[in-house]
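# My questions concern the predicted model and sequence given below.
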Amino acid sequence: MVQLTKAGVFLVKGHLTVEDTGAVTVEQVNSKLAGAGLPGLRLDRIDREAAKQATMACQIFGSHNTANDSRNLKLRFDALASHDITYVGIIQTACASGLKEFPVPYVLTNCHNSLCAVGGTINEDDHLFGLAAAKKFGGIFVPAHQAVIHQYMREMMAGCGKMILGSDSHTRYGALGTMAIGEGGGELVKQLVKRTYDIAYPEVVAVYLEGKPLPGVGPQDVALAIIGAVFNSGYVKNKVMEFVGPGIANLSVDFRNGIDVMTTETTCLSSIWQTDEQVTDFYRIHGRPDAYSKLEPGEVSYYDGMVKVDLSRIRPMIAMPFHPSNVWTIDEMNQNGADILRQIEIEGQRQLENPKLQFSLTDKLVNGRLRADQAVVAGCAGGTFENIVAMAQILGPTSIGDDAFSLSVYPASQPVNLELINNKSIESLMLAGATIRTAFCGPCFGAGDVPVHNGFSIRHTTRNFPNREGSKPDSGQIASVALMDARSIAATAVNGGRLTPATEIADVLKPVPYTFNKQVYEKRVYQGFGKAKPEVELVFGPNIANWPEIRPLPVNLLLRVTSVIHDPVTTTDELIPSGETSSYRSNPYKLAEFTLSRKDPAYVGRAKEAQALETKRQRVAAGQVDAEVERVFNSVLPYSGYSIEQLQQFIQETGIGTVIFARKPGDGSAREQAASCQRVLGGDANIALEYATKRYRSNLINWGMLPFTISEGEQDKLAVGDYLYIPGILQAVQSGAETVDSIVISTSGTKTLKLKLENLSKDDRDIIIAGCLMNYYSC
């Protein structure tokens, strides 16, 4: 079904893959070409370095790299995209960094807080801020309910050979020939003030597709199979996934988009697909034929690995709580449900780390089959035209029933919705008992269709992390989500929630043509690029607050350890929860109150104690007297022989802050608030064995936080309440040091801890020294 190749791989003429044994000869390749029935294809030579440059990724990087260095890229993007829980903070940061006008098209969509259901006026206040910003700086504003961010970008902004940067982790348009990257807001700020996205040239992994999916197998099935094969090993972490092979021709563009958007869950950096006549048709249908160009690897291209997928062997899949990589075939689940669910319960209970919550799934078994309480199809992954048409065909004249099971469907854009109305798919779904909603991302992050306590929801959305469905564990609530394809969700709905693979009833599926009506956007979307109006004033609602003043990096640091997390992976949802907290993302102070609230509820209190101590330290440094500050410094640091004057200077030069340890933090969302909330509460650093994603590490750096790593086993030296003293940290960062000596001070004594500070560019170090990106640009 899915095979991974550890060695490098040559792709020849787009047809043949040859593993790099280190001694591949032209004769061997030509022999394989002949054996594959391609005797007309012959090579004259094999040049590994030239073949690396023949990938589509290399071609696109080369056209966007502003540096005279092909190994250390400085990229400028063709367009930017943000939604309504990120653009306020980004624009305010950019304004503080010198923004005058958007230099490239910047799309501001309103698809996350569009319900305006929590917090009174604050969501709509953010939307008005966004419209004013689009007018003032020359942006594109997509009002609420018009489209989810990635569907609009597919329909209106993607183009072959382009690069797009978005402040949402699922920024992926590779199937349309666009290399897109999801990052924290700081990276968009850099583009807005005409700086670059700096990255070492990433490895490129071929995803070689062959065969044809069975009827009833959908894009989510293929995506989950790939995620299950690569996630745990980190096989494609921070790499580019380049989709090639004859199987691509057997997939519609909607199908490709559905696979592509889920590549985020592999932790890859980006994705790109070879293009063909079907992509030509996509751009023609959407009124943008000039956006198409042929993309394909060179005659011989070289990849750092390969994921080989036989599409014909993929079966309907289900990703069980609490991660998209926890995958099984639906057939396996139906045959061995009791055993599988017991193991998932054990692992889930451990992951929740809350003895008051009893996570249970075995009670959802009815006559040996898993039964869902709810089904949802939504967002950039689920709400596409072909997915919803297939659901209507599978449900047909049946009914989902009048019991507790419910089905909600969210078309991904108004143009998609309009065409579904025209071809009567919406009518069929409504008559079957489904509820039709507007374009909204809420079910992907817990702001819509929250199931009942102990409920089990099946969803064609992007993630199923703990509490991603909207439950509140701190209030004693628990529910869970399994990810499935829309086709199997419809088949399950036919059976009243009893888990059913769509392959059992796939004979009803037939292709339906799509017509795009651009009038929907022409009459509602504000198109302001290139038409900035500097005289327009930004509109601030009462919840929109500026970032607090952030101090630069001190000479020394004294950090209180405020949280220690030993889970294998810590998601951004656990660092700063999704759901109702999204309404407060325009207010750094209010949002910070939720930091680690679901993982370590005492964190905020501990952080505030240290922050208050830092405020007192600054007063002492200015000449005041504070007994508590002197007591802390005297109790945790060796002051033997210090004079009063020396102690005073030492207090002036040594900032007090906080640090958290997590084994592998940052999986999931691109939200910069996972880092900025710690910073608002006085956080100066994270310590990890490794970082789950580049984007989380970038967020730390852009907020002036030190992204330390330590060696396996060293984490046992850290406990909540300890102090970590890092002498000379300013000089170490300035000098480019990659290791820093520190002292852990606890009630039982002191220990040394070597901190690693690797792979930081000069700009990264300068940002950390300045204290954050805003400080850096205002210098």
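Structure received.
# all contacts plus neighbour counts: C-alpha atoms, from now on.
OK.
# can you tell me which residues contact residue 541?
122, 125-126, 129 (Cα atoms under 8 Å, 6 or more residues apart in numbering).
# Give me the contacts around the host helix or strand of residue 90.
Element membership of residue 90 [criterion: DSSP states H and E] is helix 87-96. Contact partners of helix 87-96, identified using Cα under 8 Å, 6+ apart, comprise 108, 126, 129-130, 133, 185-186, 188-190, 192-193, 546-547, 585-586, 774, 777-778.
# how long is stretch 142-161 end to end?
24 Å (Cα to Cα, to the nearest Å).
# Run the chain-centre distance for it.
17 Å (Cα atoms, centre = their mean, to the nearest Å).
# Comparison target below:
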Amino acid sequence: MIRITRSGVYYRSGAFLSEEEGRTAGLPAPAQAREGTMAYGILKAHNTLDTMDRLAIRFDAMASHDITYVGIIQTARASGLTEFPLPYVLTNCHNSLCAVGGTINEDDHVFGLSAAKKYGGEFVPAHQAVIHSYMRERYAAPGKMILGSDSHTRYGAYGTMAIGEGGPELARQLLRKTYDIAYPKVIGIHLTGAPRPGVGPQDVALAIIGATFREGVVKNAVMEFFGPGVGSLSMDYRSGIDVMTTETACLSSVWSTDETTRAHLTALGRGEEFKAQAPADGAWYDGLLEVDLSTVEPMIALPFHPSNAYTIREFKANARELLRQVEADAAEQLGIKGAAPLTDKLVNGQFRVDQGVIAGCSGGTYQNLVRAAQILKGSAIGPDEFWLSCYPGSMPINLELTRQGYIADLMAAGASIRSCFCGPCFGAGDVPANGAFSIRHSTRNFPNREGSKPGEGQISYVALMDARSIAATARNGGVLTGADELPDCPADQKDESWSYDDSAYRSRVYFGVGKAKPETELVYGPNIADWPEQIPLPENLLLTAAAAIYDPVTTTDELIPSGETSSYRSNPLRLSEFALSRKDPQYVPRAKAILAEERKRRAGEATDALMGRDPKTTGLGSFVMALKPGDGSAREQAASCQRVLGGCANLCAEFATKRYRSNVVNWGMLPFIAEDVKDWNIQPGDQLYLPGIRVALERGEESIQAVLIQNGAERPVTLKLPGITQEEREIILAGCLINYYAK
């Protein structure tokens, strides 16, 4: 189904050659041949430096939703923001349920509108569009680069390189700074064949994620899609695959463009933005995935990660064993003991699920919901436990589905039609019952992502599937069914275009790009607070472990939970109370206790926590040890909450994503690596003493000599700061990005 080549290859005349074969054929060296990739051309066009080994990127546009834009604008304001220097879209698709947290969600929406007016931005009111659906429709086009404060910022199907990052990186763009990275690896994704009836984009995406994530095949790389298989796919289908590339841990993605792309952009009223885009003959790739679309089967990604992927056929054949593994994972990761066995949902050899959801940037496309409606037409979901909800990705999609009668077909079958809202993707909508099993065409199935509260003994499960198989399951009354099992499953067409009507946007969206009104007053609700002041890095540091996490991967949802806690995203101190709350409930009180001693030190009061060290030169702080932190969301709060509580460092074997490491640095924390840290057996309360840490950073050292203190015993250890740039050092020395720009 998927063939992986980990070594570099040339792409020539539709075939792939090894480096040696390429030399024999007279092809240029890889360093030159890489210029033939689509990614190289786009990066070069947006790079402000003369070299391509290091990149300083300026983007064409940016987008944020209502969990992130308040913090970004507050950060930029504290650093001198006067107006938005590029198109900046503020959507309201995450915290749209204004009953959660009282008035504070709508207070933030009002702030966002006032900011769009003051600084010259585009404001999309709640329930109008999912952030990525809107950006596809309005901004994505071949050759562009877009930055978003959401990890699923992916518009590669349009020929756009889009990147999801933490809020500070967007604040940098607002301050006319650049996005600085080393030139990334580019991995070729060569598509051949065409999908079979019943196989949707989520199936293709889960197959790719399952093949790549665990071994880091495309981690921090650009995934470049091309090949004859691209031509067999509609734009909706391509986007459905593309948006899920985030779950491979890649940096970005880009696709070749063709007449399907041109026709779609023309339908959106932006046909003049089309340009042909394809790899040059002889282009060099740092690795290769070959995907025969005709071999992909309907898939299911079991809890608790999109890479935990199996064909539905395999799952059914091994359901009891696989479900027991999910139960074991739940007990280990969530601490839930004695939960009702999932195997009880096996009835007469059939697995019964409780809920279906088709939603968001991956599920709520026109084509996905048309297929679901066609599969369900004339059927009834039934009055038992199973229920289905459908969320169109935007009002134009919703409008066309309504005009064509597909919404009526879904409603007549018993599906609940919801607004354009991301909530089910991160636990703010359609929370299943305790012990329930939900199948979703959405982006993630991390622990707690569905909204349960394991700390209160709750647990529910999410598996990812394609809209087609979810609809087939709904038609079968909740019995898990692959869409290819239906005798009449409709096939997807490459030219499945739809009539685009943006009248809903023209009636409600504030279009203020380039029309700043500096006299506008920002509207602050009572929950919107400034960032607490942070101090520069002291000469020495004595850090105490406030949490130690030995899971193979720690997600940002575990570092700061999503769902209703996100209502407090505009109040840094209040939000920090939830840090690691579902992973280590004692983290916050431990960190606060250390911070209290640090505050005594700053005030000149005596503290025994320094253990005799000079209070004028030695600062106190906390750190989090996790083997591989930062998979998942781009939300900066995963790092900023630690900083607000006195965090000074993360210590890990490796960072799961570049974006989380960037958040750590931008909030003034040291991103330490120690590959053998698991063997150190660090526990909460253990300490790291970092003598001369400030001087070491100023000198540009990447190896930091420290002292590990455990149970009164001391031993020297070496901490690494691989690849840390001069600017990153200066940010940490200043205490955080805000301080750095204030200087």
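Alright, I've got the coordinates. Keep in mind that this is a model prediction, so the values were computed, not measured.
# Need the TM-score between these chains.
In this superposition the chains share a TM-score of 0.98, using TM-score structural alignment, normalised by the length of structure 2; 740 aligned residues with a Cα RMSD of 1.2 Å.
# returning to what we had before: I'd like the contacts of residue 541 of structure 1 as a markdown table, with neighbour count appended.
Listed next are those as a markdown table, based on neighbours: other Cα atoms under 10 Å:
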| residue | neighbour count |
| --- | --- |
| 122 | 22 |
| 125 | 18 |
| 126 | 27 |
| 129 | 22 |
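# how about those in TSV, adding secondary structure and distance to residue 677 of structure 1?
Formatted as TSV, the contacts of residue 541 of structure 1 follow (DSSP: H, G, I helix; E, B strand; the rest coil; distance: Cα to Cα, whole Å):
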residue	secondary structure	distance to residue 677 of structure 1
122	helix	19
125	helix	21
126	helix	19
129	helix	22
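# Of these, which ones are shared with structure 2?
Compared against structure 2 with both residues aligned by TM-score structural alignment, their matches' Cα atoms under 8 Å, the contacts of residue 541 of structure 1 retain 122, 125-126, 129.
# Specify which member of the residues you listed is nearest to residue 362 of structure 1.
residue 122 (40.9 Å; Cα to Cα).
# what's the closest non-adjacent residue to the aligned residue in structure 2 for the closest one?
In structure 2, the residue matched to residue 122 of structure 1 (TM-score structural alignment) is residue 104. Leaving out its chain neighbours, the residue that sits closest to residue 104 of structure 2 by Cα to Cα, 6 or more residues apart in numbering is residue 527, at 6.2 Å.
# Tell me which stretches of the stretch 201-350 of structure 2 form strands.
Remark: strands assigned in the stretch 201-350 of structure 2 by DSSP state E, counting those that start in this stretch are 222-226, 252-255, 283-285, 287-292, 299-301, 309-311, 346-347, 350-351.
# Out of the ones you listed, the one nearest residue 62 of structure 2 is which?
Set against residue 62 of structure 2 and scored by Cα to Cα, the strands of the stretch 201-350 of structure 2 come closest in strand 252-255, at 14.7 Å.
# The closest one against structure 1, how far on average?
Compared with structure 1 after fitting, strand 252-255 of structure 2 has a mean deviation of 0.2 Å; criterion: mean Cα distance after the TM-score superposition for structure 1.
# Identify the residues contacting the residue nearest to the spatial centre of structure 2.
Centre of structure 2 computed as the mean C-alpha position; nearest residue by Cα atoms, centre = their mean is residue 151, 2.5 Å away. The contact partners of residue 151 of structure 2, by Cα under 8 Å, 6+ apart, come to 163-165, 246, 632-635.
# Roughly how far does the counterpart of residue 734 of structure 2 in structure 1 sit from residue 433 of structure 1?
Counting by TM-score structural alignment, residue 734 of structure 2 lines up with residue 770 in structure 1. Taking Cα to Cα as the measure, residue 770 of structure 1 falls 57 Å from residue 433 of structure 1.
# Of these two, give the one with the bigger neighbour count.
Using other Cα atoms under 10 Å as the criterion, residue 770 of structure 1 and residue 433 rank with residue 770 on top: 21 against 18.
# mind listing what the more buried one touches?
Neighbours of residue 770 of structure 1 in contact, by Cα under 8 Å, 6+ apart: 551-553, 704, 776.
# Just among those residues, which is most surrounded?
With neighbours defined as other Cα under 10 Å, the most crowded of the contacts of residue 770 of structure 1 is residue 704; it has 32 neighbours.
# Aligned counterpart of it in structure 2, please.
In structure 2, the residue matched to residue 704 of structure 1 (TM-score structural alignment) is residue 668.
# show me where the stretch 1-150 of structure 1 has helices.
Listed in chain order, the helices of the stretch 1-150 of structure 1 (DSSP state H, counting those that start in this stretch) span 26-35, 48-52, 56-64, 87-96, 122-137, 149-156.
# of all the ones you listed, which lies closest to residue 612 of structure 1?
Nearest to residue 612 of structure 1, of all those, is helix 87-96, at 25.0 Å by Cα to Cα.
# whereabouts in structure 2 does that closest one align?
Aligning helix 87-96 of structure 1 against structure 2 (TM-score structural alignment) gives residues 69-78.
# Next, the buried residues of that stretch.
69-77 (16 or more other Cα atoms under 10 Å).
# Of these, which is the nearest to residue 135 of structure 2?
Using Cα to Cα, the buried residues of stretch 69-78 of structure 2 come closest to residue 135 of structure 2 at residue 69, 15.6 Å.
# neighbours of the equivalent of residue 276 of structure 2 over in structure 1, just the number please.
Counting by TM-score structural alignment, residue 276 of structure 2 corresponds to residue 294 in structure 1. For residue 294 of structure 1, the neighbour count with other Cα under 10 Å is 13.
# and residue 294 of structure 1, what does it touch?
In this structure, residue 294 of structure 1 makes contact with 160, 274-276, judged by Cα under 8 Å, 6+ apart.
# same thing with residue 341 of structure 1?
By Cα under 8 Å, 6+ apart, the residues touching residue 341 of structure 1 are 361-362.
# residue in structure 2 matching it?
Under the alignment by TM-score structural alignment, residue 341 of structure 1 pairs with residue 323 in structure 2.
# So its match versus residue 173 of structure 2, what's the distance?
Distance of residue 323 of structure 2 to residue 173 of structure 2, given as Cα to Cα: 46 Å.
# Residue 50 of structure 2 too?
19 Å.
# quick one, which of these two is more surrounded?
Taking other Cα under 10 Å, residue 50 of structure 2 and residue 173 do not tie; residue 173 has more neighbours (21 against 10).
# Secondary structure element for that one, which one?
Applying DSSP H and E as the criterion places residue 173 of structure 2 in helix 167-174.
# Report the angle between that helix and helix 69-78.
Helix 167-174 of structure 2 and helix 69-78 are oriented at 50 degrees to each other (axes from the mean of the first three to the mean of the last three Cα atoms, to 10 degrees).
# What range does helix 167-174 of structure 2 cover in structure 1?
With TM-score structural alignment applied, helix 167-174 of structure 2 matches the range 185-192 in structure 1.
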